[in-house]
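K.L.:
After the sequence you'll find the predicted model.
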Amino acid sequence: MSAEFRTFLCRSDNVGVLLRDSRTGACAAIDVPEAGAVLRALDETGWRLTDILVTHRHIDHIEGIPEVRRATGARLTAPVKAREDVPDADVYVSEGDRVRVGDLEGEVWETPGHCLDHVTYHFAAAGLAFAGDTLFTLGCGRVMESPPETLWRSLRRFEGLPGATQIFSGHDYVLSNARFALAAEPGNAALRARAAEADRAQAEGRFLVPSTLEQERATNPFLRSAEPSLAESVDLPPGTEPEAVFVALRAWKNRF
């Protein structure tokens, strides 16, 4: 496939993403946390923005949209459940809808849990998933508008994807997520190596977004809730349902 991308920091810890179809030149911003950062990335790449794909309605993901649309004329796609907060979208999408960025085609997944309107854009042929605040490198989103089981069900949708799928999250929380993951699963050698990589990346001015699903399966405690060691970490007996382990892990992370 002809997919290119550029990631960059916005605000303090938001991750901005540009997705481009190199064949047609079409280019999408995944959310616009900060107009200036997105416009600078466009200037640096020379890419022309044609689309904005909104994952959810929170202000730190949509605040820069008006300025970027005025500057670029980009078409705005947003979750239909976010219509009240994003009232001027050109297209509203829900579960199973398709989006296009040039020749790149993505499917809309409704992935509530962090908030009720959250969606993920999965570009299967390109091996890319834009997960917003649902799935993070080494972590997952905070539950704000649903029972934690709702977020668990959303996370399980990622389990069936190929391991090479690149996961783009909406924030760079990698170091804090690594500290929690190590507390929850200190015996995980792959996790220790990933945490060390995160430290090196920060020292070099990088961050570990995107990650791959294979890496997350090996190191992300919220995707590893079936592991007996994680049940033990939250004082649950062996054989406890992974959903219950996830709920306990998420509650622990809230206090961590």
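P.N.:
Received the coordinates, thanks.

K.L.:
Every contact and neighbour count from this point should use C-alpha atoms.
P.N.:
Fine.

K.L.:
what's the neighbour count on the closest residue to A181 other than its chain neighbours?
P.N.:
Of all residues not flanking A181 in the chain, P221 sits nearest, at 6.0 Å (Cα to Cα, 6 or more residues apart in numbering). As a burial measure, P221 scores 27 neighbours (other Cα atoms under 10 Å).

K.L.:
likewise T120?
P.N.:
Other residues within reach of T120, judged by other Cα under 10 Å, total 28.

K.L.:
Can you identify the element that follows the helix or strand hosting R194 toward the C-terminus?
P.N.:
Using DSSP states H and E, R194 sits within helix 189-203. With elements assigned by DSSP H and E, the helix or strand that comes after helix 189-203 is strand 211-212.

K.L.:
okay, now the one to match up with it:
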Amino acid sequence: MTMPLEIITLPCLSDNYAFLIHNPASGETALVDAPEAGAVRAALSERGWGLDWILLTHHHWDHVDGVAELREAYGAKVIGAEADAHRLPRLDKAVKDGGTFSLMGEEVQVMDVSGHTVGHIAFYIPAAEAVFTADSLMALGCGRLFEGTAQQMWASLSRLAALPPHTVVYSGHEYTQANAGFAVTVDPGNPALQDRVRDIARAREKGTPTVPSSLQLELDTNPFLRAADSAIRAHLGMEDAEDAEVFAEIRKRKDNF
């Protein structure tokens, strides 16, 4: 029987997350995003692991700043989007939307999830039932539209929403409690959201990460995935609008929240 991949949620900087993916059978380890080197090196040292691969979702400094030091220290190879290669650290493997590659014996599917940035990608590992979304789909939120359009982000979120609902969503920041404060303003009658708000408060009181989350939980509570929901549409006075228009209004409200 194949041993499952081990995935470690690793707090970095003030509110970022990176993720270590370890194959116990082969002893290989990959990292998704590298906000800083120190926290990653400490986690690897504590477990006695090396670092073989670094997977990058997008070019923002708080996702790539640790790459140079980690590559130097461990000889890790870097994987990122071909479309973003001009502003990422040097890539050893450039990947495209719709492509796949093998990582530690498992298939990884590459998804373009542009919106927060253009060229942002997510990594979906079906065998691990895991998707690494960074600043596209986030816990109870989505990334601010720094480069892409609302239409692009809605298309990206719709692709992610179509993954199996039991998929675990590994996103890039501990923004969940702030996102919850906004979510209840556009979806006030959602009992699942109210339950989640309470769960988030308890977790943060204990210093427990709220990332990862399940896709099903996001589908039930994340307003950025729920533009088709009749209650949200009624609350916004947008019953007849296109889904992407409703999403754009929700995103605009969050920007001004």
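P.N.:
That came through, no problem. None of these values were measured; they are calculated from a predicted model.

K.L.:
how close does the alignment partner in the second structure of the residue nearest to A181 of the first structure sit to L145 of the second structure?
P.N.:
Using TM-score structural alignment as the criterion, P221 of the first structure maps onto P223 of the second structure. Distance, P223 of the second structure to L145 of the second structure, by Cα to Cα, to the nearest Å: 16 Å.

K.L.:
Quick one: the helices in the second structure, in order.
P.N.:
Using DSSP state H, the helices of the second structure run over 37-47, 61-64, 67-74, 150-161, 176-186, 191-205, 215-221, 230-236, 243-255.

K.L.:
and the third one, what does it pack onto?
P.N.:
Helix 67-74 of the second structure sits against helix 37-47, with contacts defined as 3 or more Cα pairs under 8 Å, 6 or more residues apart in numbering; DSSP states H and E.

K.L.:
Need the helices of the second structure in CSV (columns: mean neighbour count).
P.N.:
Below are the helices of the second structure laid out as CSV (neighbours: other Cα atoms under 10 Å):
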stretch, mean neighbour count
helix 37-47, 14
helix 61-64, 19
helix 67-74, 16
helix 150-161, 20
helix 176-186, 19
helix 191-205, 15
helix 215-221, 20
helix 230-236, 16
helix 243-255, 18
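
K.L.:
Please identify which of those helices is closest to E129 of the second structure.
P.N.:
Between E129 of the second structure and the helices of the second structure, the shortest gap by Cα to Cα is with helix 215-221, which sits at 10.3 Å.

K.L.:
For stretch 2-12 of the first structure, give me every contacting residue.
P.N.:
15-23, 33-34, 37, 41, 104, 126, 172, 209 (Cα atoms under 8 Å, 6 or more residues apart in numbering).

K.L.:
Which of these are buried? Put it as a ChimeraX command.
P.N.:
In ChimeraX, this line selects whichever of these come out buried by 16 or more other Cα atoms under 10 Å:
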select :15,16,17,18,19,20,21,22,33,34,37,41,104,126,172,209
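
K.L.:
Show only the entries of the contacts of stretch 2-12 of the first structure found in strands.
P.N.:
Judged by DSSP state E, the contacts of stretch 2-12 of the first structure include V15, G16, V17, L18, L19, R20, D21, L104 as members of strands.

K.L.:
Map M153 of the second structure onto the first structure.
P.N.:
That one, M153 of the second structure, aligns with L151 by TM-score structural alignment.

K.L.:
In contact with its match, which residues?
P.N.:
T111, P112, G113, H114, T134, V143.

K.L.:
Go through those residues and name the one nearest F168 of the first structure.
P.N.:
Taking Cα to Cα as the measure, F168 of the first structure lies nearest T134 of those, at 10.1 Å.

K.L.:
Looking at the alignment, what corresponds to that closest one in the second structure?
P.N.:
So, by TM-score structural alignment, T134 of the first structure is matched to S136.

K.L.:
next one: P112 of the first structure
P.N.:
So, by TM-score structural alignment, P112 of the first structure is matched to S114.

K.L.:
surely its match meets H120?
P.N.:
Yes: counting by Cα atoms under 8 Å, H120 is a contact partner of S114 of the second structure at 5.0 Å.

K.L.:
From T117 of the second structure, how far out is the match of T134 of the first structure?
P.N.:
In this view, S136 of the second structure and T117 of the second structure are 9 Å apart by Cα to Cα.

K.L.:
repeat for P223 of the second structure
P.N.:
Separation of P223 of the second structure from T117 of the second structure (Cα to Cα): 20 Å.

K.L.:
Number of residues surrounding G98 of the second structure?
P.N.:
Neighbour number of G98 of the second structure under other Cα under 10 Å is 9.

K.L.:
do the one 10 residues further on as well
P.N.:
Applying other Cα under 10 Å, we find 21 other residues in the vicinity of V108 of the second structure.

K.L.:
Give me the nearest residue to it, chain neighbours excluded.
P.N.:
Distances taken as Cα to Cα, 6+ apart put I125 closest to V108 of the second structure, at 4.7 Å, once the chain neighbours are dropped.

K.L.:
Can you give me the neighbour number for the one you found?
P.N.:
Applying other Cα under 10 Å, we find 19 residues neighbouring I125 of the second structure.
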